[in-house]
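> Show me the folded form of this:
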Amino acid sequence: MLICETERLIVRKFTLDDAPFIMTLLNSPNWIEFLGDRNIHTVADAQLYLTNGPLASYAQREFGLYLVALKGTNVPIGMSGLIKRDGLEHVDVGFALLPEYTGQGYAYEATKAVLDYGYNTLRLPHIVAIARADNKNSVALLEKLGMKFSDNIMLLGIEHPLCLFK
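The predicted model follows:
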C-alpha cells in the first residue's frame, strides 16, 4: 500500500515479500554500526522481524516503518517511517538506506515525505527523532529537516546515549 511518493521515490508499507531486502539492509555496515545487529541471518528471520515490527505496528497504530523504493523501477533502497517506542513520549521518525544510495538526497526526500504524512495525514501533533551523536550523517539530516537537538537520552535496550531532536 502506497503511503506517499516524491519526485524520485515511492514510500509504501512493507510486506513479507520484502524479507530478502530487509535481510540485506539490516546487515549493511551502517545499520550494524549505528543501529545494532538484529540477528537477521535468514529470510525467515527477516519475515519474523517484519511480522513483529512494521506489520504489527501498522495493525496496532496505523503507522510504522515503510519501504523506500526508486520510482519507476521499484528497486528498494531503504526504509523510513514512524515508530512509537517505549521510553519516548512522542512518535519518532527513523530512516536507513543501503550504502550505495547514501549521499544522494534520498534519505532527506523520503523522510521529509514521511514527516509530511505523519503531520498532515495521520494528524500526529509531535514527531521527534533520535540518533547517536557519532552518526554525523543522521544528525546532519535531522538538522536539515528542521529538527533541533533537545537532550541526551538513554533508551532501554540501547547501549549508547542518543540525541533527541524535536
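> Only C-alpha atoms from now on, for both contacts and neighbour counts.
Fine.
> Mind naming the longest helix for this protein?
Secondary structure of the chain read by DSSP state H shows that its longest helix is helix 106-116.
> Centre of the chain to that one, how far?
Mean-position distance between helix 106-116 and its chain equals 10 Å (Cα atoms, centre = their mean, to the nearest Å).
> One more sequence to fold, the one below, so I can look at both together:
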Amino acid sequence: MPRIQLSPLNTTHASFIIELVNSPGWLEFIGERNVKSREDAEAYIRKIDSNPAIDYWIIELVTSGEPVGIVTLIQRDYLQSPDLGFALLPAFEKQGYAFEAVSLFLNDFFSVSANKEVHAIILEHNRSSIQLVQKLGFLFSEHIEVNGEQLSLYSKKLT
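The predicted model follows:
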C-alpha cells in the first residue's frame, strides 16, 4: 500500500511552503526564496502556477493528507529536457518518501509525456540527492556552471 500521494500545489499549501522553503536543506541546496509570510507564500505559489515551464506537486501522506515535501519539474532555458527536483521537510528525510514520490512521478511522467528524458541538476556537495537520483537510474552526464555555481547534471531516459 502506498504511503504517499501527489497532489497539485495550490494556495492552501501556503503554511507548508513557508516551512519548506525556510528549512535548512532547502536554504543550503536550493536557496533563499524570501518567503516569510502567508502573503509571500501565496504570491510564490501564484507565480509558480502562472509559469507553464514549472510543475510543482505536493507529496502528502496517504494516511493523513499531511504535506511532507514536493516534486518539481522545471523546463530550464539551458536544458533540452526538464529538470526534476524534490525536497522534504527535515522530519521526513531519510525514510524513503523522496524515492517513493519521485518514482511515482516519473512513472506518470514517462507514461504521458512525449519527452522521454529528464534531467536533475544538483550541487556537487548534495550527496543525498545524488545518491537518490542514482538509485532512480539517473546517470551522471556532465558538470555545468549556472549563475556561477558548479552543478552536476544527471539524466534519465526512458528506454
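> How close are the two chains, by TM-score?
Overall, the chain-to-chain superposition scores 0.92 on the TM-score scale (TM-score structural alignment, normalised by the length of structure 2); 155 aligned residues with a Cα RMSD of 1.4 Å.
> thinking again about what came up before, and the longest helix of structure 1, what does it pack onto?
Here helix 106-116 of structure 1 touches strand 2-5, strand 9-13, strand 76-83, strand 91-97, helix 136-144, going by 3 or more Cα pairs under 8 Å, 6 or more residues apart in numbering; DSSP states H and E.
> Now do the last one: everything it contacts.
Residues outside helix 136-144 of structure 1 that contact it (Cα atoms under 8 Å, 6 or more residues apart in numbering): A107, Y108, A129, A131, R132, A133, K148, F165.
> How many residues are close by the first one?
Put plainly, it is A107 of structure 1. A107 of structure 1: 23 surrounding residues under other Cα atoms under 10 Å.
> quick one: the counterpart of it in structure 2 from Q131 of structure 2, how far?
Matched by TM-score structural alignment, A107 of structure 1 corresponds to A98 in structure 2. A98 of structure 2 sits 11 Å away from Q131 of structure 2, going by Cα to Cα, to the nearest Å.
> before we move on, the earlier item: let me know which of the helices and strands packed on helix 106-116 of structure 1 is the nearest to A59 of structure 1.
Closest approach to A59 of structure 1 among those is made by strand 9-13 (11.5 Å; Cα to Cα).
> Mean distance of the closest one to its aligned residues in structure 2, please.
Its aligned residues in structure 2 lie a mean 0.5 Å from strand 9-13 of structure 1 after superposition (mean Cα distance after the TM-score superposition for structure 1).
> Look up the counterpart of that strand in structure 2, residue range please.
Taking TM-score structural alignment, strand 9-13 of structure 1 hits residues 4-8 over in structure 2.
> So which residues make contact with that stretch?
Y56, W57, I58, I59, E60, L61, V62, Y97, E100, A101, F105.
> just stretch 146-157 of structure 1 next, same as before
Outside stretch 146-157 of structure 1, the residues within contact range by Cα under 8 Å, 6+ apart are D86, G87, V128, L142, H160, P161, L162, C163, L164, F165, K166.
> Turn the residues you listed into a markdown table, columns for secondary structure, neighbour count and distance to Y49 of structure 1.
Formatted as a markdown table, the contacts of stretch 146-157 of structure 1 follow (DSSP: H, G, I helix; E, B strand; the rest coil; neighbours: other Cα atoms under 10 Å; distance: Cα to Cα, whole Å):
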| residue | secondary structure | neighbour count | distance to Y49 of structure 1 |
| --- | --- | --- | --- |
| D86 | coil | 10 | 18 |
| G87 | coil | 10 | 21 |
| V128 | strand | 22 | 23 |
| L142 | helix | 24 | 26 |
| H160 | coil | 14 | 22 |
| P161 | coil | 14 | 24 |
| L162 | strand | 19 | 23 |
| C163 | strand | 20 | 25 |
| L164 | strand | 22 | 25 |
| F165 | strand | 20 | 26 |
| K166 | coil | 17 | 28 |
